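[1] Requesting a structural model of the entry that follows:
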Amino acid sequence: MSEAGKAGAQAASGPAQDFRRISAFLDAQAAEAGSARNTLLAYGRDLRDFADWMAGHGLSLQIVSRDDIEDYLGFCDAQGLSRATRARRLSAIRQITRFAQSEGWREDDPAVRISGPGRAQRLPRTLSRDEINAMFAALPQVGRNPVERARNLALFEMLYATGMRVSELVELPVASCRGNPELLLIRGKGGKERMVPLSPPARRALTAWLEQRDNAGGDSSFGKLVEGRGARWLFPAASAEGHMTRQAFHGLTGQIAAAAGIAPDRVSPHVIRHAFATHLLEGGADLRAIQTLLGHADLGTTEIYTHVLDARMRDLVLNHHPLARKGADGGNDADENDKKDGEEDA
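    As a prediction, the model looks like this:
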């Protein structure tokens, strides 16, 4: 489209109109696709960035072309955004241009044939069983009082016992956790529900936490919180939602890691979820059972944990087998391989 044509179309469809269309798209995703809140927030952030870029270039959703979108992706690359972030932004753009065509805002879909940067095949970070045990041993050191220590133990036990997403854990209603349950009903992404079993240690920690939670005095700050907006949540907190936030739990796992002598930047609630899946697979669990427990819609997502095991087995052989440590020519083949792997990772 010519510059004059673009300017004319932009006059009828400016940035404010684009933001209204993005809002309509997000509403449709929530209502029709059942997209989770965090997914909608990610879409919103990415599309706002795209809309701001379009506004700065005299463009809008109504007239943006394939070349324009590719220019935007080049702009994202020049900013140093990762391949995963650029792939996610292109995915959001594809969703809204398809929606724009279906709503009659434009006749074509300019993003349909754009090939994305793809995602780097990166194995999920995880922790060994010894590291998980060290974190359990360090738990009594984290927390200012018995109430906090009981809460921390329940959080950590339930996370490692179930592999729940952190949002699923902190948003558990207290009503669903009473009666010493052997199974918990979890509402996951897109409102999909699944049952996860609780291990005996997790059930004991949950029972101890409920006792502390229920007996908190109304005169204490925590007691007032439980009786107020935090009343419905298993893990109440002074947040806008009334429950512990994902960010607060992330900080807590860092504190526990530090107390256990593990670098805090290696640990997050999601890393513990990975450890749950990896340790189950190491123990001989069926991949489809792990898929169900994690709430993965696609078995291919779960299969990444088989690659984690392959990497661990390879490391075990290269670093502990006596013949692998010394090649036939007297050199150290394992060290050379490790060096090459490090260069590839860099």
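
[2] C-alpha only now, for contacts and for neighbours.
    Noted.

[3] what separates the strand or helix carrying residue 101 from the chain centre, distance-wise?
    If you go by DSSP states H and E, residue 101 is part of helix 83-102. Offset of helix 83-102 from its chain centre (Cα atoms, centre = their mean, to the nearest Å): 19 Å.

[4] same for it, what does it pack against?
    Helices and strands touching helix 83-102, by 3 or more Cα pairs under 8 Å, 6 or more residues apart in numbering; DSSP states H and E, are helix 15-28, helix 37-56, helix 66-78.

[5] so it versus helix 37-56, what angle?
    Counting by axes from the mean of the first three to the mean of the last three Cα atoms, to 10 degrees, helix 83-102 points 80 degrees away from the direction of helix 37-56.

[6] buried residues in the helix or strand that helix 83-102 is followed by?
    For helix 83-102, the succeeding helix or strand toward the C-terminus, using DSSP H and E, is helix 129-138. Neighbour-count burial for helix 129-138, counted by 16 or more other Cα atoms under 10 Å, picks out 131-132, 134-136, 138.

[7] Name the residues that touch the helix or strand following helix 129-138?
    Where DSSP H and E defines the elements, the next helix or strand beyond helix 129-138 is helix 146-162. Helix 146-162 is contacted from outside by 136, 139-140, 142-143, 165-166, 169, 196-199, 201-202, 205-206, 208-209, 212-213, 235, 269, 272-273, 275-276, 293-294, using Cα atoms under 8 Å, 6 or more residues apart in numbering.

[8] just the buried members of the residues you listed?
    For these, buried by 16+ other Cα under 10 Å: 136, 139-140, 142-143, 165-166, 169, 196-199, 202, 205-206, 208-209, 212-213, 235, 269, 272-273, 275-276, 293-294.

[9] Name the SS class of residue 290, please.
    Counting by DSSP: H, G, I helix; E, B strand; the rest coil, the backbone at residue 290 sits in helix.

[10] measure the residue nearest to it when sequence neighbours are not counted to residue 96 for me?
    Excluding the flanking residues, the one nearest residue 290 by Cα to Cα, 6 or more residues apart in numbering is residue 277, at 6.5 Å. The span separating residue 277 from residue 96 equals 34 Å under the rule Cα to Cα, to the nearest Å.

[11] Same drill for those two, tell me which one is more crowded.
    residue 277 (26 against 22; other Cα atoms under 10 Å).

[12] compare with the first, here's sequence two:
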Amino acid sequence: MSKTRATKPRSPSLTTTENDPPFLTEFRIAMLARGLSTRTRNAYIRDLRLCGESTDKPLTDWVERDILVCLSYLQGQDKLPRTQARVLASLRQFFLWQIAEKKREDNPCEHIKNPKVDKPLPKTLSETQVTNLLNSPDISTILGLRDKAMLEVMYACGLRVSELVNLSLEQVNLSAGWLQIVGKGNKTRLIPLGEYAVKALESYLSCRHELLPLAKADCQAVFLTEQGGYMTRHNFWHLIKKYAQIANINTNISPHTLRHAFATHLINHGADLRSVQLLLGHSDLSTTQIYTHVATARLQSLHEQHHPRAEQS
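    Below you'll find the predicted structure:
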């Protein structure tokens, strides 16, 4: 693990296009002008490169048949329907850009249907499992206090992991009990912290200075590494795996599992979808709607397990 100290939030590196055809570089620049994130632009470039492996024909000259050949090629490479659908979406964006630039008049993806993608319910945790997870860090140590605060904030606010590790001191208002989060698309939202998260943050912040190198108090990250810099997504991924093991949680969980638990438990306790959508920072209500299915599935499971007239397997 790197011992370098990051005094600014870590960002993904931009995919290089030195060996790519010029149109890919032009497309990436156009996506930058649209304000798309580095991660999204990298994903587009990766998908379009993958498409290029299916034929020697330049992407700019593709017609509908070439796209069908590409999808067949991906299927032959055992790519999942979800990957195929994502690649098709990238192609659509590429050809829409070509049309906007008057480099072509048609979108060869127009009449091609998305591969059928099963949408599995997101993995979540029971409230008891979450409680055990949140109680796992050893709060007699500074790193334990930090980890406890991170887990409490993650669950209390339903943050994305990037929002958590990039959280800065100026975004936290403990006296009011709010976080000001800048999420996807640079959209700002206010999220209440709740009593437990506030207490955990206060305990950690009271000794946060112990993680700052002497005479180098310039890092504004709330959650510091042992070197006094910003944490990475991978740092927190390893932490949550460690604490899940301590909490005897045998299912395979990730940082996003706590975000799922946040949304599911809110809906279980009567929160309306619109409020949950605002808290999660979803641009589309249909994205939030999946959590109603999670809650329904949970209720059905409880009914089958405990009702005397339920069918026993």
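
[13] what sits against the equivalent of residue 49 of structure 2 over in structure 1?
    Matched across to structure 1, residue 49 of structure 2 falls on residue 48, judged by TM-score structural alignment. Applying Cα under 8 Å, 6+ apart to residue 48 of structure 1 gives the contacts 19, 22.

[14] which residues touch residue 15 of structure 1?
    51-52, 55, 60.

[15] And residue 232 of structure 1? What does it align with in structure 2?
    Structural correspondence for residue 232 of structure 1 with respect to structure 2 (TM-score structural alignment): residue 220.

[16] what about the alignment partner in structure 1 of residue 157 of structure 2, neighbour count?
    Aligning on TM-score structural alignment places residue 157 of structure 2 opposite residue 162 in structure 1. Residues near residue 162 of structure 1, counting by other Cα under 10 Å, number 22.

[17] before we move on, what about residue 38 of structure 2?
    Applying other Cα under 10 Å, we find 17 residues neighbouring residue 38 of structure 2.

[18] Could you do residue 233 of structure 1 as well?
    By other Cα under 10 Å, 21 other residues sit near residue 233 of structure 1.

[19] Residue 29 of structure 1 reaches residue 35, doesn't it?
    Yes - here residue 29 of structure 1 reaches residue 35: they are 5.8 Å apart, a contact under Cα atoms under 8 Å.

[20] I'd like to know how far the match of residue 49 of structure 2 sits from residue 92 of structure 1.
    Taken as Cα to Cα, the span from residue 48 of structure 1 to residue 92 of structure 1 is 10 Å.

[21] How about residue 124 of structure 1: what's its closest non-neighbour residue?
    Among residues not flanking residue 124 of structure 1 along the chain, residue 274 sits closest, at 6.9 Å (Cα to Cα, 6+ apart).

[22] and what of residue 141 of structure 1?
    Excluding the flanking residues, the one nearest residue 141 of structure 1 by Cα to Cα, 6+ apart is residue 259, at 7.0 Å.

[23] Give me the aligned partner of that neighbour over in structure 2.
    Alignment note (TM-score structural alignment): residue 259 of structure 1 maps to residue 246 of structure 2.

[24] State the number of residues packed around its match.
    For residue 246 of structure 2, the count of nearby residues is 15 (other Cα under 10 Å).

[25] so how far is residue 138 of structure 2 from it?
    Per Cα to Cα, residue 246 of structure 2 is found 11 Å from residue 138 of structure 2.

[26] before we move on, back to that, of the helices and strands packed on helix 83-102 of structure 1, give the one that comes closest to residue 127 of structure 1.
    Across these, residue 127 of structure 1 has its closest neighbour in helix 37-56 (25.5 Å, Cα to Cα).

[27] Could you check the angle that closest one makes with helix 15-28?
    Interaxial angle of helix 37-56 of structure 1 relative to helix 15-28 (the same axes, to 10 degrees): 160 degrees.

[28] rewinding a little: can you tell me which of the helices and strands packed on helix 83-102 of structure 1 is nearest to residue 287 of structure 1?
    helix 37-56 (25.6 Å).

[29] tell me which residues in the closest one are buried?
    For helix 37-56 of structure 1, using 16+ other Cα under 10 Å, the buried residues are 40, 43-44, 46-48, 50-51, 53-55.

[30] if I pick the residue nearest to residue 141 of structure 1, what's in contact with it?
    Contact analysis of residue 259 of structure 1 by Cα under 8 Å, 6+ apart lists 135, 138-139, 141-142.

[31] Try it again at 10 Å.
    Neighbouring residues of residue 259 of structure 1 by Cα atoms under 10 Å, 6 or more residues apart in numbering: 134-135, 137-142, 253.

[32] what's the answer for residue 311 of structure 1, then?
    For residue 311 of structure 1, the contact set (Cα under 10 Å, 6+ apart) comprises 123, 305.

[33] hang on, residue 180 of structure 2 in a helix?
    No - counting by three-state DSSP, residue 180 of structure 2 is located in no helix; its state is strand.

[34] Translate it into the numbering of structure 1.
    Using TM-score structural alignment, the equivalent of residue 180 of structure 2 in structure 1 is residue 185.

[35] Could you count how many residues lie near that match?
    Residues lying near residue 185 of structure 1 (other Cα under 10 Å) number 14.

[36] and what of residue 318 of structure 1?
    When neighbours are counted by other Cα under 10 Å, residue 318 of structure 1 registers 20.

[37] and if you look at the one 4 residues further on?
    For residue 322 of structure 1, the number of neighbouring residues by other Cα under 10 Å comes to 10.

[38] For residue 158 of structure 2, give me its contacts.
    152, 164, 191, 193, 256-263, 276, 279-281.

[39] Looking at these, which are in helices?
    152, 164, 256-263, 276, 279-280 (DSSP state H).

[40] now stretch 259-279 of structure 2, how far from the chain's geometric center?
    That offset, for stretch 259-279 of structure 2, works out to 17 Å (Cα atoms, centre = their mean).

[41] Pull out the buried positions in it.
    By neighbour count with 16+ other Cα under 10 Å, stretch 259-279 of structure 2 contains the buried residues 259-268, 273, 276-279.

[42] So which residue is dead centre in structure 1?
    In structure 1, the centroid-proximal residue (Cα atoms, centre = their mean) is residue 270; its distance is 6.4 Å.

[43] Against residue 94 of structure 2, how distant is the counterpart of that one in structure 2?
    Aligned by TM-score structural alignment, residue 270 of structure 1 pairs with residue 256 of structure 2. According to Cα to Cα, residue 256 of structure 2 and residue 94 of structure 2 sit 30 Å apart.

[44] for residue 114 of structure 2, same thing?
    For residue 114 of structure 2, the distance to residue 94 of structure 2 equals 16 Å [Cα to Cα].

[45] now swap in residue 60 of structure 2 and tell me
    From residue 60 of structure 2 over to residue 94 of structure 2 the distance is 9 Å, taken as Cα to Cα.
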